[in-house]
Each structure stands twice: as C-alpha cells, then as structure tokens.
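Participant: Need a 3D model of the following:
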Amino acid sequence: MPKEGLPFFPTDRVLSQDEIVLMIQNFADMGISKVRITGGEPLLRTDVVEIVRRIKAIDGIEDVSITTNGLFLGKLAADLKAAGLDRLNISLDTFKPDRYKKITRGGNIKQVLDGIAVASQLHFKKIKLNIVLIKGQNDDEVLDFLRYTKDHDVNVRFIEFMPIGNSLKAWQKEYVGLKNVFETAAENGLHYQPIELRGNGPSDNYQIEGYKGSFGLIHPISSKFCETCNRLRITADGYVKACLYWNEEIDIRKAIPDKVAFRQLIQKALDNKPLNHEMAMAETDRIIDKAPTWRHMSQIGG
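Facilitator: Reported below is the predicted structural model:
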C-alpha cells in the first residue's frame, strides 16, 4: 500500500462468498482449472477457509492456491490444508525484523516465519516465498534468501519491481535487475542448475547443489513473459482485468448469475487482452484504455 494508506471498499461493494463460488463455477465450465486467491490480504476474510473448500469442490478445479503476507498463516494453515488448499505463496521481502516492520508499517516477521514453519509440516504441494527486489531496501539480502533454501524446501522467487502505483522516476531509482541474483551466487561459490517445477508460472527456476529448496526469477521488465500470459484477474469488487498493468477492466459482477452473459464478457476481455504492457514496450495500439491502472498492486494481487 502507499504510505498514506488506501480507503477500504464497503462490504456491499466486495464480492460475496456465494458470488465468488458461482463465478468460479462459470470459469470451470469454460475450462479454467487453476484458481489463485490473492488480495489485498485474503486471510483477513473470515470466510476464506470456506471459500477455499467450496472452490476446491467444484468439478474441474484441479488446483487452488493463495498468495498471503503470512501474518495469519500460523492460525489458518491447518484449516486451509484440510479445506483442500494445494499451494501457498508468501510475500516476504526481508528477513530483518526492523526492516520488515518498516516495510509493512508494523508487521511482525516472527509471525510470518512461524507460519511458514507450521505450513511446512502440512505437506502443501509447494510453498513459495515472493521477494520483490528494491534498490536500497532489500537488495543486500539476496545471499540470505539463497542460503535459506539450503535447509528449507521452499521456492524463493525474486521478482522485479514493477512501476504500478509509482511514479516512473521513483521506480527507476529503485529498480534492480535480477542478474544480481546470479552475480551474488557466483561471488559466493554457489553452483546452481536450472530445474523444472510444476505450476511455476512465469518463474525461471534453479537449485543450488546440495540444497533442499530452490530459487526462481520473475522478470516482467527485463525479460517479458507477455506472450505466454494465460491469466485473468478478478478484482474484489467484480471487475475482470486481462492485464495487470492497464486500466482497462470490465464489470462482470451482475453477469455472474447468467452463464451466457458471463461468457460473453469474459470473451470480450480475452479478445481485448493486449500483446504486451508498457513496462516492456512503447507500442500500445492494442490497448483500448491506454491509461495505467488506477489500482495499487495491493488491490489487484500479483
């Protein structure tokens, strides 16, 4: 979130549990098999476990995952696993308690690490840690994250900082290319090999010799993956976004009970899905609404 915070949507503006489940049923009927619940922070929803359980029960849905900050994971991990949750992505941009508290404006990193420990005992298909590298904030911790994979069977994913909700000038000052990860590994004598991971999405993955876990690189800026992007995002208030970056979005909430109307709107979003985003190119002719999204990353998920 920005430092000044964001106004929260009133309850009636947010999709209800029944709307979410019916929407996913519609998507399943269209061939969608994977669902990721993001945020904001999804574990703040008091009905998140029931949402996972009901989505997982839908015929055709093969994989359900959650992206979370991990602060409530220790309390909910067992219930989420029992509800059918397959995979976890946990946002963790630093190991330093004071730095974590500053970045999250008050968060307690011990809660997150304890949550990871609890989840690790529950045998989820995969646990991933998401680290957005930012110059002067956490780029000095790359080695710490690489070494974390020695004794922890997790996939540590380094993500390039994206200019969403930030001025271009501010973003340029804080952007760090992911070649820094390879350079750090080489400087410290860490030998790694490329590996394949199921459900890795846009991540290129590697494993250091003798380590339990692995690390991945997600680089939407330096090595765009738009050509293979197969994702649609539904916002908490019921809009479909075909591209993370652009403002273009379609209100699908009223169409959720009508499968025909729903399919037509989703197809419209797919037809308008851009070939690329401005983060990686100057050509924007395919974009209908050429303004960058007004939503912050915390409002649309990763």
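Participant: C-alpha only now, for contacts and for neighbours.
Facilitator: Noted.
Participant: OK, contacts around Asn205?
Facilitator: 194-197, 214-217 (C-alpha atoms under 8 Å, 6 or more residues apart in numbering).
Participant: filter the residues you listed to the buried ones?
Facilitator: Buried members of the contacts of Asn205, scored by 16 or more other C-alpha atoms under 10 Å, are 214-217.
Participant: on that earlier part again, between the contacts of Asn205, which sits nearest Val118?
Facilitator: Ser214 (19.3 Å; C-alpha to C-alpha).
Participant: what's the following helix or strand after the helix or strand encompassing Gln264?
Facilitator: Assessed by DSSP states H and E, Gln264 sits inside helix 259-271. Using DSSP H and E, the helix or strand that follows helix 259-271 in sequence is helix 297-300.
Participant: Please generate a structure for the following sequence too, so the two can be compared:
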Amino acid sequence: MSAVPQRGALVDRFGRVHRDLRISLTDRCSLRCTYCMPAEGVPWLAKDNLLTTDELERVARVAASLGIVEVRLTGGEPLLRRDVVDVVRRMSRIEGIDGPLEVSMTTNGLRLGELAPDLAAAGLARVNISIDTLRRDRFAELTRRDRLDDVLEGIDAAQAAGFAPLKLNAVPMRGVNEDELVDLVRFAVDRGAEMRFIEQMPLDAGHIWSRVEMIRGEEILDALRGAFRLTPIGERGAAPAERFLVDDGPATVGVIASVTAPFCGACDRVRLTADGQLRNYLFAREEDDLLPLLRGDATDDDLAELMRRCIVGKRAGHGIDDEGFLQPDRPMSAIGG
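Facilitator: Purely as a prediction, here's the structure:
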C-alpha cells in the first residue's frame, strides 16, 4: 500500500493516520442480545434523520479522498436496510488512494442465506458473522430469538459466496457461554473460518457492564491452550485482534482484548452513525454532526474540514481504566461496530 499523503489526510494529534471508516446503516436489529439491547422499549433513531444512500455515498467519497481505504458496514444489523445491496455496490465503486474501497460488513448473518450472492456480486469483499453459542436453547435465551438455524445457514452462504477471510465473532460471558470456547474454535476451523473472541465492553444499553464479570483475554487463551497449541502470529499493526495459529495452522484464532490489552496506539478507525454523527473513537461522548452539512449548502471541502477537525480531537486511548470514565450514552447498536 502506498503512503497516505499527510496533507489533508485524517491524522490525529498522535500521528495516527485513519484509513478505516465504519458506517452504521441502521440502529435496528433482528436480535435482542442481552449484552447489547433490552428486550423491549428501544428508542429507535428518527427515520427522517437516517442518512440516505446518496448521503452515505457522498461521505464515503470525501473520506476516500482523505485516505480512507476500507469501509465496514455495520449496525444494528446492516442487512435490515432495504437497499443494502445498492449501498455495497456504490461503496465498492468509490476510488480510494490505491483503487476501489474495500467494502466489508459485520452482521448477525440472519439474512445472508438470502443476500450473500447479491452482496458478493455487488462487491462485498468480507464478512464478520456474530455467533456466541452453538446451542439452540442458549442462543434463544441469549438473543431472545430462536434463529440459530438462520445464522448457520448464513455462515454456509458466506462460504459459498467466497467471502474471505471469513471471520466469526463471539463475546465470551461468564456463566453464559464460557464452556463453548473450544467448541466454537473447532466449529470455525471445520469451516475454514477464523474464530475471534471479543472481551465484553461497556457498550450495553442497560449500562450494567461489570469488569469483575467480564472474561479477560488471558482467560480465553488459557481455556484454548487446554485444547490447542497456539502460536502467536507476528505483529498485528492496526488490526484489533491478536492472532494465533491453531495446532501449527493453517487455521487461526483471534482474541480482541479491547479492555485489558487495548490497541488504541495503533487505532486507524473512525465511525459514522446511521444518523450522520461522526465519532473519532468507539467510546467517544462527543460527536460531530454531518447531517446539517449534508442537507445544507456545504461543499465537499466543508465536509472534509469537519472530518479532519473531528480526528484531530481524538484522545490517546479509550480511558476505561480512568477513574472518571463514563460509558457512552449510545449503546453499541446505535454506534456501529
């Protein structure tokens, strides 16, 4: 990859160059995972405030001109957006500094069985699929929906569509699914996918996250080492996961220890919410509103200037260990992963 030009690029005060734009397409979701959303009474974003496809494309084009090379579509559940295939198609045609943007997606997989071929044809390169358990009863209890078969069908469809590398995400939770970590890795290995375990973060709607109850990255690795030989894979750069070969490879497993082993020093991500708020890091309590610019007389240069100003204000780290840390008002479903 060629060097990003510093003039006009998205560079913060600490010299971090931003290349990855996470775009939330909706705050709505087809599941109600207990660690993310309440069962009822979710205050959805106002429909009139959601970015149109034209607006999403415009933001992505400006971001690409500032050095963004990858767009990851998130939610909520991005596949609930009716024109998601068109969004992918438009994003994948945007020229970045090294060619077309790479377009990826994080999804619960429920609609992949239906949409995977069209998404692949539209230019989607990769998918991350969430699957926290392989047990039907546990899945229904955890997500408040009996949809495990749809997720499994979605994983098969993603394989058939050729999305690579295929990554499966799970959040280990004490007393919930901690006994399935080895089974999840074996499930992923059998399908040529990489299992990735993510420490539970303080981004739940109910603000009941507990550091004491959270399963730490080292606990996850200890459990896996009881069944597999794990060999570290080099430097991870700006990637969030620490990756390991499983039994000498080629299979791999990743652990994202965002809380206990943060990777903020190499973070190259910026987030756009479904209602047009630019967030310079995941736990930000401040946002920059692009919506008035997009729906006013602002030029692309005006949008670019706001993006640069947003990134300049980025903090050195997420501050979870700071005494004054406050969880963001928005839950993960309204921020985008």
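Participant: tell me the strands in the stretch 51-200 of the first structure, going along the chain?
Facilitator: 63-68, 87-91, 126-133, 155-160, 192-195 (DSSP state E, counting those that start in this stretch).
Participant: Which among those is found nearest to Val49 of the first structure?
Facilitator: The nearest among the strands of the stretch 51-200 of the first structure, by C-alpha to C-alpha, is strand 63-68 at 10.8 Å.
Participant: In TSV: the contacts of Asn205 of the first structure, plus distance to Phe225 of the first structure.
Facilitator: Shown next, in TSV, are the contacts of Asn205 of the first structure (distance: C-alpha to C-alpha, whole Å):
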residue	distance to Phe225 of the first structure
Pro194	18
Ile195	18
Glu196	17
Leu197	17
Ser214	21
Phe215	18
Gly216	14
Leu217	12
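Participant: now the strands of the stretch 51-200 of the first structure as CSV including distance to Gln172 of the first structure?
Facilitator: Output for these, formatted as CSV (distance: least, C-alpha to C-alpha, whole Å):
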stretch, distance to Gln172 of the first structure
strand 63-68, 26
strand 87-91, 22
strand 126-133, 13
strand 155-160, 12
strand 192-195, 29
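Participant: Which of the ones you listed sits closest to Lys273 of the first structure?
Facilitator: Comparing the strands of the stretch 51-200 of the first structure by C-alpha to C-alpha, strand 155-160 comes nearest, at 22.2 Å.
Participant: How about the equivalent of Tyr239 of the first structure over in the second structure, nearest residue that isn't a chain neighbour?
Facilitator: Aligned counterpart of Tyr239 of the first structure in the second structure: Gln277 (TM-score structural alignment). The shortest distance from Gln277 of the second structure to any non-neighbouring residue, by C-alpha to C-alpha, 6 or more residues apart in numbering, is to Asp289 (4.6 Å).
Participant: Need the counterpart of the one you found in the first structure.
Facilitator: Per TM-score structural alignment, Asp289 of the second structure is aligned with Asp251.
Participant: The aligned partner of Ile164 of the first structure in the second structure: neighbouring residues, count only.
Facilitator: Taking TM-score structural alignment, Ile164 of the first structure has Leu203 as its aligned residue in the second structure. Leu203 of the second structure: 23 surrounding residues under other C-alpha atoms under 10 Å.
Participant: likewise Val71 of the second structure?
Facilitator: Counted with other C-alpha under 10 Å, Val71 of the second structure comes out at 25.
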